[in-house]
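> Predicted model and sequence below, questions to follow.
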Amino acid sequence: MSVFAKAKASRSARAAWTGLAIAGVSTLILSACATGGTPPAETEEPADAGDALPIEEGERDLTLKVGTILPQSGTLAFLGPPEEAGVALAAQEINEADMGLNIEVIYRDSGDTTTDIATVSVTDLLSQDVSAIIGAASSGVSFTVIDQITAAGVVHFSPANTSPDFTEYEDSDLYFRTAPSDLLQGEVLGNQIAADGASTLGLLVLNDPYGTGLAEATKASFEAAGGEVVAEELFNTGDSNFDAQLSAINAANPDAVAVITFDEAKVVVPALVGSGYPGDQLYFVDGNLSDYSADFAPGLITGAKGTLPGPELEDDFRERILAVDPDLADFSYGPESYDATVLIALAAYAANSTEGVDIAKYLRQVSGGTGEGEKVTDLGDAFTALSEGSQIDWDGPSGPITLDEHGDPTEATIGIYEYGDDNTYSRIG
């Protein structure tokens, strides 16, 4: 089973979600074999057809230019290949649909927060008159460029930003994401750690919007389950020495440690296990759930667990994305990148415009957030329906998305994974 959650698509519900870590009152509907609890009854709040914009019937002749700022370098570089492959696959299939919309993608690097690569990349992309920019993967990086992008009237769409701070951010209704807020991942992670029998928890946390937001949600969930966080150690991007943080965690002797980092896990995990902490009591997150077969000694983290947003990868999508990049070893956020690209194209088609502001007006609608459209999973069917003036509700490989008025997905799946002796992970829930 997987952990499935829905949040009501209303401003009041979103505000409650934002306050979840503090108030302990959830507007999410959860069902989880991972937590061992009895799932509450599931309810639906239908999309509001009255908010839907009209869709012009007829053929289109549109050329859509999209840029990406995905990590080709920096502490999240391992996410770059699957994300760029997801975008490339979507662009290929959109063009192959031959429905009157041709998409061109310009790929640029986001770097990480220790560099100014993202700003340089965004400046370059805006000079080329892109309608939308996909990325960054890092929430911290996106915060450095979101104002620059949205001020230009361009859609900013991330496949992997999970910081809760984006929900209420003043973005002129131009920011969107296919990844759920870390209020959800933190709740799932905290509950999973408690369900595994830990009563005390240590946190090693990247000091940026992603790390601190996820840590806060994890802590709130774990404590609500009766546990106690006995150590919470922060570090900054670019730090190379973690001795003080690891010593403090070891001194607290927690039952479990959640490693909320990016690529720094390659340094801190061997150091922590080498100091005597059991590798099977570690918990990873989406920022570092990776293949460590070439980095760690065999068996170093056997039994360690981690969380990652997204449903189980479908075989058909795996084959299609591998045809784009046969060297992919990790598929994290590839489906979300694919769906971000598809939604931008469908919104442009629905608007019959490649202006960023026009695309943004239709993004929620084609995702099923408004309009009560028919569910579609095939690109050809989606374009055909739009050309006939019909409303659609796109469901892609990342699952149902259903964007709300903040640009957040209101339906999401969080997978539970476990590491084997070879330091690779597989889905267990």
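On my side now, so go ahead.

> only C-alpha atoms for contact and neighbour calcs from this point on.
OK.

> Near Ser127, how many other residues are there?
9 (other CA atoms under 10 Å).

> What distance do you get for it to Tyr107?
According to CA to CA, to the nearest Å, Ser127 and Tyr107 sit 14 Å apart.

> next one: Ala118
Distance from Ala118 to Tyr107, by CA to CA: 12 Å.

> before we go on, here's another structure to hold up against the first:
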Amino acid sequence: MVPNDKTGVTRRDLLKTTGAGGIVLVGTTAGCLESSDGGDGGAEDGGSGGGNESTGGGAEGTDSSGGGGSGQDSYSIGMVNALTGSLAPYGERNQRGTELALAAINEVGVGSNDGEFSVIEEDSESVNQAGVNGARKLVTQDEVPLLIGAVGSGVSIAIFDSVVSGTDVVQISQNSTSPELTNKPDLLRTSPSGSAKGKALASLVAEEHDTVAVTWINNDYGTGLSEVFAGSFEGDVAYNTPHDQDQSSYRGILSEMAGTDATAWVFITYANEYTIMVNEAYDQGFNEEVDYYGAESTVADSIIENTEPGSMDGMTGITESAPVDQESYQQFQSAFEDQFDASPTVWSAYAYDAVTIAAIATEAASEFTGAALQEVVRDVTRPEGEQVYTFEEAKQILADGGSASDVNYEGVSGPVDLDENGDPPGYYQIYRVADHSYEYGDFITG
């Protein structure tokens, strides 16, 4: 990864309070499992809200005579985020990344009037139906032309199929990694597909084991990643069975895994579910008999906080990672730590980039409508344009007569470069649990 030596972002840009251009919270944030981001960690699968009014969403008040939404005073987009439920530990990370992105954007302003940019947020409750309800409210009532969402792959796909498909609305998922999203090229995302991660995880396990037992959460995320893993693992997959979300016990699954001759157990699941599994396996001494492996969704502060020391020491896995040597990420990290007294994760950076791409597309579009945004949203991330690392740099190119294809936004999470399937490149890191904390090692690209 080439460090950025030209970024114009300042900590003042990132730390400016969001003011009128902040996140409009709809519903409740009760039930979040963490109060801080912690170290680099994972996300994956996760309501309709009240009567907040859009402050400029949809086609209302637009003027098709010029770029940047044509000089509106305000622009609102939507976000479906996991504020409650299994993915709540990751929803708060999204909010923080979003807040920093809005601060940087609104320091400059969008369009010829330097209008305010804001996000109307709905809670997916980490499940498909609530996510669909929230997205439908944002699209039909708030009339947003662009929707960021969701955390969970199943929620993102359900939103696309039920609300977005067949419309001009642009959807960008901030956190969904299932390979299934690749089959829906109009469903964009800032986090990479799990295909490369699944193959890398299979290779990592095969270095030490020739027989594995796999359990995966029964949704699009678990299905997609488990299929890639099983298809890539060179040894014997002795057990490959799904488990349901939000169960109070998984002792039956664990007993079945223990009944195999597998020397490695692979957990493709979420923080709440994995926490229960770790505790129940520890009670039965299974952790002393096999090695644990996982992906990004088995990394969360809440897991460490709610499991016994030593219960998963030695666990190894692969998670999405940020390019920590890139100057723009270091600027983001510094601002994040100052603002929230916590270290960011790559998932916060993905949310930051999704909001920034939305603002740059708004600046580049002929009008603030879904159809106009569709025409430019991929172009502003493509490598053919001039590399920019901030909204301000992108706006300057566009103000000087440049078009969307003249801009190549390089995100704080790494190159975005949305391809024909709506996927960015992957950037991963190996992690291990030692002394009941996460440690990070080698990087992998995919």
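Perfect, I can see it now. Owing to the predicted nature of the structure, the values given are computational and were not obtained by experimental measurement.

> What would you report as the TM-score here?
TM-score for the superposed chains, counting by TM-score structural alignment, normalised by the length of structure 1: 0.79, backed by 364 aligned residues with a CA RMSD of 2.4 Å.

> Double-check Gly314 of structure 2 against Arg432; I have them as touching.
Yes: the pair Gly314 of structure 2 / Arg432 is scored as a contact, 6.2 Å apart, by CA atoms under 8 Å.

> more neighbours, the two?
Taking neighbours as other CA under 10 Å, Gly314 of structure 2 and Arg432 compare with Arg432 leading, 22 against 19.

> in which helix or strand would I find the more buried one?
For Arg432 of structure 2, the host element (DSSP states H and E) is strand 427-434.

> can you tell me what part of structure 1 that strand aligns to?
The aligned range for strand 427-434 of structure 2 in structure 1 is 413-420, by TM-score structural alignment.

> which residues are contacting the matching stretch?
2-5, 34, 185, 188, 299, 301-312, 399, 425-429 (CA atoms under 8 Å, 6 or more residues apart in numbering).

> Over to stretch 193-205 of structure 1?
Stretch 193-205 of structure 1 is contacted from outside by 34-36, 211-212, 215, 222, 225-235, 245, 249, 252, 254-261, 283, using CA under 8 Å, 6+ apart.

> Put the buried members of the residues you listed into a ChimeraX selection.
For the buried members of the contacts of stretch 193-205 of structure 1, the matching ChimeraX selection, counting by 16 or more other CA atoms under 10 Å, is:
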select :34,35,211,212,215,222,225,227,228,229,230,231,232,233,234,235,245,249,252,254,255,256,257,258,259,260,261,283
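
> Select from the contacts of stretch 193-205 of structure 1 every entry located in helices.
Among the contacts of stretch 193-205 of structure 1, DSSP state H puts 211-212, 215, 222, 245, 249, 252 in helices.

> Let's have these in JSON lines, adding distance to Glu96 of structure 1.
As requested, those are exported to JSON lines (distance: CA to CA, whole Å):
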{"residue": "Gly211", "distance to Glu96 of structure 1": "39"}
{"residue": "Thr212", "distance to Glu96 of structure 1": "42"}
{"residue": "Ala215", "distance to Glu96 of structure 1": "43"}
{"residue": "Phe222", "distance to Glu96 of structure 1": "47"}
{"residue": "Gln245", "distance to Glu96 of structure 1": "52"}
{"residue": "Ile249", "distance to Glu96 of structure 1": "53"}
{"residue": "Ala252", "distance to Glu96 of structure 1": "57"}
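
> For stretch 324-344 of structure 1, measure first residue to last.
20 Å.

> er, stretch 416-429 of structure 1 I mean
Using CA to CA, the end-to-end distance of stretch 416-429 of structure 1 comes to 5 Å.

> tell me which residues in it are buried?
For stretch 416-429 of structure 1, by 16+ other CA under 10 Å, it's 416-420, 422-425, 427, 429.

> In terms of helices and strands, where is the residue mapped onto Gly91 of structure 2 from structure 1?
Structural alignment places Gly91 of structure 2 opposite Gly80 in structure 1 (criterion: TM-score structural alignment). Per DSSP H and E: Gly80 of structure 1 is located in helix 80-97.

> mean offset of the helix or strand just after that helix relative to structure 2 (after superposition)
Using DSSP H and E, the helix or strand that follows helix 80-97 of structure 1 in sequence is strand 101-109. Mean deviation of strand 101-109 of structure 1 from its aligned counterpart in structure 2 after superposition (mean CA distance after the TM-score superposition for structure 1): 1.6 Å.

> list the buried ones in strand 101-109 of structure 1?
Using 16+ other CA under 10 Å as the test for burial, strand 101-109 of structure 1 gives 101-105, 107-109.

> With stretch 134-142 of structure 2 instead?
Using 16+ other CA under 10 Å as the test for burial, stretch 134-142 of structure 2 gives 134-139, 142.

> next one: stretch 348-358 of structure 2
Buried, per 16+ other CA under 10 Å, within stretch 348-358 of structure 2: 348-358.

> Skipping adjacent residues, who's closest to the match of Gly91 of structure 2 in space?
Pro71 (4.7 Å; CA to CA, 6 or more residues apart in numbering).

> now do Tyr440 of structure 2
Distances taken as CA to CA, 6+ apart place Tyr431 nearest to Tyr440 of structure 2, at 4.4 Å, with adjacent residues excluded.

> before we move on, what about Asp291 of structure 1?
Using CA to CA, 6+ apart, the nearest residue to Asp291 of structure 1 is Thr424, at 4.8 Å.

> I figured the one you found hits Leu289, correct?
No: the criterion here is CA under 8 Å, and Thr424 of structure 1 misses it with Leu289 at 9.1 Å.

> now the following helix or strand past the strand holding Arg432 of structure 2 against strand 427-434, angle please.
Sequence-wise, the next helix or strand downstream of strand 427-434 of structure 2 (DSSP H and E) is strand 437-445. Orientation check (axes from the mean of the first three to the mean of the last three CA atoms, to 10 degrees): strand 437-445 of structure 2 against strand 427-434 gives 150 degrees.

> Run the chain-centre distance for strand 437-445 of structure 2.
18 Å (CA atoms, centre = their mean, to the nearest Å).

> all helices for structure 2, in order.
Under DSSP H, structure 2 gives helices at 11-15, 88-108, 128-140, 153-159, 195-206, 220-232, 251-258, 271-283, 301-305, 327-340, 346-364, 370-376, 391-399.

> Could you give the residue range in structure 1 aligned to the first one?
Think helix 11-15 of structure 2. Across structure 1, nothing matches helix 11-15 of structure 2 (TM-score structural alignment).

> ok, and what's touching that helix?
100-101, 103-104, 107, 331-332, 334-335, 339.

> If we use 10 Å, what do you get?
For helix 11-15 of structure 2, the external contacting residues (CA atoms under 10 Å, 6 or more residues apart in numbering) are 99-108, 331-336, 338-339, 390, 392.
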